[in-house]
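Participant: Next comes the sequence, and after it the predicted model I'd like to discuss.
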Amino acid sequence: MVTPESAAALTDRGLKRPTNEDRVLAQELAGGSLLLAVADGVGGIAGGESASTGAIETLATELPKAPSDDPTKALKHAFSVANERVRAQAAERPELEGMASTLAAALVRGNKAWLANAGDSRIYLFHKGQLRQISLDHTWASEQIRAGRLTNEEAKSSPFRNVITRGIGVAETIEPDTSGPATLKKDDLLLLCSDGLYRFVSDTEIARVLESGTPHSMAERLIALANEAGGSDNISVVIFRTGS
């Protein structure tokens, strides 16, 4: 059962954006599994909202229908269906042309977690006071850095630094990064978030918040910190705490 002590999924418009194009999910599935996700839409107000909503809704409906013996395959299938639906919707409505969405998801069964992501929404693991990013950013700048073509400082000043290279609706097909099963220890935390959090709140500040409180109170505090830092983007936070 999803309770404030076990999981939280919060999203906030921020202080500068007219609407919230992020979507979040913390959904209990049959058998006690938990599905967590964050989606951050791009492509204008109408397009961004439609893309992120489509990504989350498709994930929530498709994953429970998939065979349970291969969680990674199930996640990939749900991402693929979401990609097809978002692209089909964009093709039907000219005002939605070019819309897309990031999607970061975690499927938790007991103390095991399977992960999938496309775009620059992130998944972190908080273990014994240490915060570690366990997803890869799919942005032009991040890929240039990994290829050794740009330094971190050069990437920060690039006009293409935030352009996502993978995502729901970006291309005809999608290949999310996947991993798992990861073994979670008691009181480990999974944090899924949009860039509206990590671009404005440092890893050190995030880790400090995750030291104490419930997932719900932690998520509220992280959103408050992002708004205190200017609130220039929508902010989404999903947190899960492993039980015994």
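Facilitator: Looks like it came in fine.
Participant: C-alpha from now on. contacts and neighbour counts both.
Facilitator: Will do.
Participant: How about residues contacting the longest helix seen in the chain?
Facilitator: Using DSSP state H to assign secondary structure, the helix with the most residues in the chain is helix 71-92. For helix 71-92, contacts defined as Cα atoms under 8 Å, 6 or more residues apart in numbering pick out 50-51, 54-55, 58-59, 62-63, 66-68, 96-100, 107, 114-116, 167-170, 172-176, 178-180.
Participant: got the residue ranges for the strands in this protein?
Facilitator: Counting by DSSP state E, the chain has these strands, from start to end: 7-12, 22-28, 34-42, 100-101, 103-109, 112-118, 122-127, 130-133, 177-183, 189-193, 235-241.
Participant: want to try JSON lines for these, with distance to Phe79 and mean neighbour count as columns?
Facilitator: Below are the strands of the chain laid out as JSON lines (distance: least, Cα to Cα, whole Å; neighbours: other Cα atoms under 10 Å):
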{"stretch": "strand 7-12", "distance to Phe79": "20", "mean neighbour count": "23"}
{"stretch": "strand 22-28", "distance to Phe79": "15", "mean neighbour count": "24"}
{"stretch": "strand 34-42", "distance to Phe79": "12", "mean neighbour count": "28"}
{"stretch": "strand 100-101", "distance to Phe79": "11", "mean neighbour count": "35"}
{"stretch": "strand 103-109", "distance to Phe79": "8", "mean neighbour count": "27"}
{"stretch": "strand 112-118", "distance to Phe79": "9", "mean neighbour count": "24"}
{"stretch": "strand 122-127", "distance to Phe79": "16", "mean neighbour count": "21"}
{"stretch": "strand 130-133", "distance to Phe79": "21", "mean neighbour count": "16"}
{"stretch": "strand 177-183", "distance to Phe79": "11", "mean neighbour count": "16"}
{"stretch": "strand 189-193", "distance to Phe79": "17", "mean neighbour count": "28"}
{"stretch": "strand 235-241", "distance to Phe79": "19", "mean neighbour count": "27"}
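Participant: Redo the ones you listed as JSON lines? Include distance to Glu220.
Facilitator: Formatted as JSON lines, those follow (distance: least, Cα to Cα, whole Å):
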{"stretch": "strand 7-12", "distance to Glu220": "7"}
{"stretch": "strand 22-28", "distance to Glu220": "14"}
{"stretch": "strand 34-42", "distance to Glu220": "16"}
{"stretch": "strand 100-101", "distance to Glu220": "23"}
{"stretch": "strand 103-109", "distance to Glu220": "20"}
{"stretch": "strand 112-118", "distance to Glu220": "23"}
{"stretch": "strand 122-127", "distance to Glu220": "17"}
{"stretch": "strand 130-133", "distance to Glu220": "18"}
{"stretch": "strand 177-183", "distance to Glu220": "27"}
{"stretch": "strand 189-193", "distance to Glu220": "13"}
{"stretch": "strand 235-241", "distance to Glu220": "8"}
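Participant: Use this one as the comparison:
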Amino acid sequence: MALTKTPKFAWTSFATTHIGKVRKINQDAFVNLPDKQLWAVADGMGGHEAGEFASAAIVNALSQLQPGKTLGGTVNAIYAQLDSVNRELVDMASAMGNHAVIGSTVAILLAQRQHFICLWSGDSRIYLLRKGQLKQLSRDHNYVSKLLNDGYDLEQANNQLFSQSLIHATGVEFELYLEVQMQELQPGDKFLLCSDGLTKEVSNLDIELALNKHGVEEAVAQLLLKTLKAGARDNVTIVAVDASALL
């Protein structure tokens, strides 16, 4: 009886952020830490520089994270870090008054041994490319997604007032909400994390083609170029991650 070897994974990744062609401030930020097997995108919101502060606070907290011995331990540490940021942002907004908002989406990819975990709040996305097929792992926490779940078709949902308004995000509610998904890694898996500045301008097919055709750096470059050519109405942040097996 032959023993099956458990694969180990070598990680490569590339990330970029761009202010776009319309906005005056880049309120996006990212984490790209392949040595920690930790990646994230944060898309800030709020007047003036508030969103920039919120996304930076999230990225700084995650960058200081020390992974635990288990995935569960690391997830708990992430939640604790972001819960602290969430309370800080809520308190700051409350002190400002006038219904101020200092918040940010967050989408996180964490890997350990043969598994990966996605955590997210808001509408920044996490995609998985496996065996050539692209799948969106995250679920948008916005009003349009709720309408679709309630039975509206896509056109009806998009035509509703405030359809793109967020239901969850860091800093906008007293209790931090993070959705979590865990899966087993497979050799050759590729991931893409992005702010909605990308998905407003390019299709899922564009993302699938770029990840299938190119390595992580060139895939990011091609998707950013396509976004800029399409008008780049928002800040755009893209993180591409490749898990190659070392047998």
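Facilitator: Structure received. Worth saying up front: this structure is predicted, and the values here are computed from it rather than measured.
Participant: How far off centre is the longest helix of structure 1?
Facilitator: 16 Å (Cα atoms, centre = their mean, to the nearest Å).
Participant: and stretch 122-139 of structure 2, how far out from the chain's middle?
Facilitator: Worked out by Cα atoms, centre = their mean, stretch 122-139 of structure 2 lies 10 Å from the chain centre.
Participant: matching residues in structure 1 for it?
Facilitator: Residues 119-136 of structure 1 are matched to stretch 122-139 of structure 2 when aligned by TM-score structural alignment.
Participant: Span of the matching stretch from start to end?
Facilitator: Taking Cα to Cα, to the nearest Å, stretch 119-136 of structure 1 runs 8 Å from one end to the other.
Participant: try stretch 180-193 of structure 1
Facilitator: Taking Cα to Cα, stretch 180-193 of structure 1 runs 19 Å from one end to the other.
Participant: Distance-wise, check the aligned residue in structure 2 for Asn162 of structure 1 relative to Leu198 of structure 2.
Facilitator: Under the alignment (TM-score structural alignment), Asn162 of structure 1 pairs with Gln164 of structure 2. Distance of Gln164 of structure 2 to Leu198 of structure 2, given as Cα to Cα: 15 Å.
Participant: Mind checking which of those two has more residues around it?
Facilitator: Taking neighbours as other Cα atoms under 10 Å, Gln164 of structure 2 and Leu198 compare with Leu198 leading, 27 against 17.
Participant: Leaving aside the residues adjacent along the chain, what's closest to that one?
Facilitator: Leaving out its chain neighbours, the residue that sits closest to Leu198 of structure 2 by Cα to Cα, 6 or more residues apart in numbering is Val236, at 5.5 Å.
Participant: do Ala9 of structure 1 as well
Facilitator: Here the residue nearest Ala9 of structure 1, using Cα to Cα, 6+ apart, is Val238, at 4.3 Å.
Participant: Equivalent analysis for Leu71 of structure 2, please.
Facilitator: Gln112 (6.4 Å).
Participant: what do you get for Ala106 of structure 1?
Facilitator: Closest to Ala106 of structure 1 by Cα to Cα, 6+ apart is Leu115, at 4.5 Å.
Participant: swap in Ser124 of structure 2?
Facilitator: Leaving aside its sequence neighbours, Ser124 of structure 2 sits nearest to Ser195 (Cα to Cα, 6+ apart; 4.5 Å).
Participant: Tell me how many other residues surround the one you found.
Facilitator: 29.
Participant: How about the contacts made by it?
Facilitator: Neighbours of Ser195 of structure 2 in contact, by Cα under 8 Å, 6+ apart: Asp28, Val41, Ala42, Asp43, Asp123, Ser124, Arg125, Asn235, Val236, Thr237, Ile238.
Participant: what residue lies at the spatial centre of structure 2?
Facilitator: Nearest to the mean C-alpha position of structure 2, by Cα atoms, centre = their mean, lies Ala107 at 2.8 Å.
Participant: Against Gln181 of structure 2, how distant is the residue lying closest to that residue once chain neighbours are set aside?
Facilitator: Spatially, and ignoring its direct neighbours in sequence, Ala107 of structure 2 is nearest to Trp120 (4.3 Å; Cα to Cα, 6+ apart). To Gln181 of structure 2, Trp120 of structure 2 is 9 Å away according to Cα to Cα.
Participant: repeat for Ala61 of structure 2
Facilitator: 21 Å.
Participant: what do you get for Leu89 of structure 2?
Facilitator: According to Cα to Cα, Leu89 of structure 2 stands 25 Å off from Gln181 of structure 2.
Participant: can you tell me the distance between the two ends of stretch 171-182 of structure 1?
Facilitator: First-to-last residue span, stretch 171-182 of structure 1, Cα to Cα: 29 Å.
Participant: And that stretch, how far out from the chain middle?
Facilitator: Distance of stretch 171-182 of structure 1 from its chain centroid, counting by Cα atoms, centre = their mean, is 13 Å.
Participant: tally of neighbours for Leu65 of structure 2?
Facilitator: Neighbour tally, Leu65 of structure 2, other Cα under 10 Å: 14.
Participant: actually Gly213 of structure 1, sorry about that
Facilitator: 12.
Participant: What of Leu150 of structure 1?
Facilitator: 16.
Participant: ok, it touching Gln144?
Facilitator: Yes - if you go by Cα atoms under 8 Å, Leu150 of structure 1 and Gln144 touch, sitting 5.5 Å apart.
Participant: Overlap in contacts, those two.
Facilitator: Common contacts of Leu150 of structure 1 and Gln144 (Cα under 8 Å, 6+ apart): none found.
Participant: Return the residues in contact with the closest residue to Gln133 of structure 1 other than its chain neighbours.
Facilitator: Spatially, and ignoring its direct neighbours in sequence, Gln133 of structure 1 is nearest to Tyr124 (4.2 Å; Cα to Cα, 6+ apart). The contact partners of Tyr124 of structure 1, by Cα under 8 Å, 6+ apart, come to Leu131, Arg132, Gln133, Ile134, Ser135, Leu190, Leu191, Leu192.
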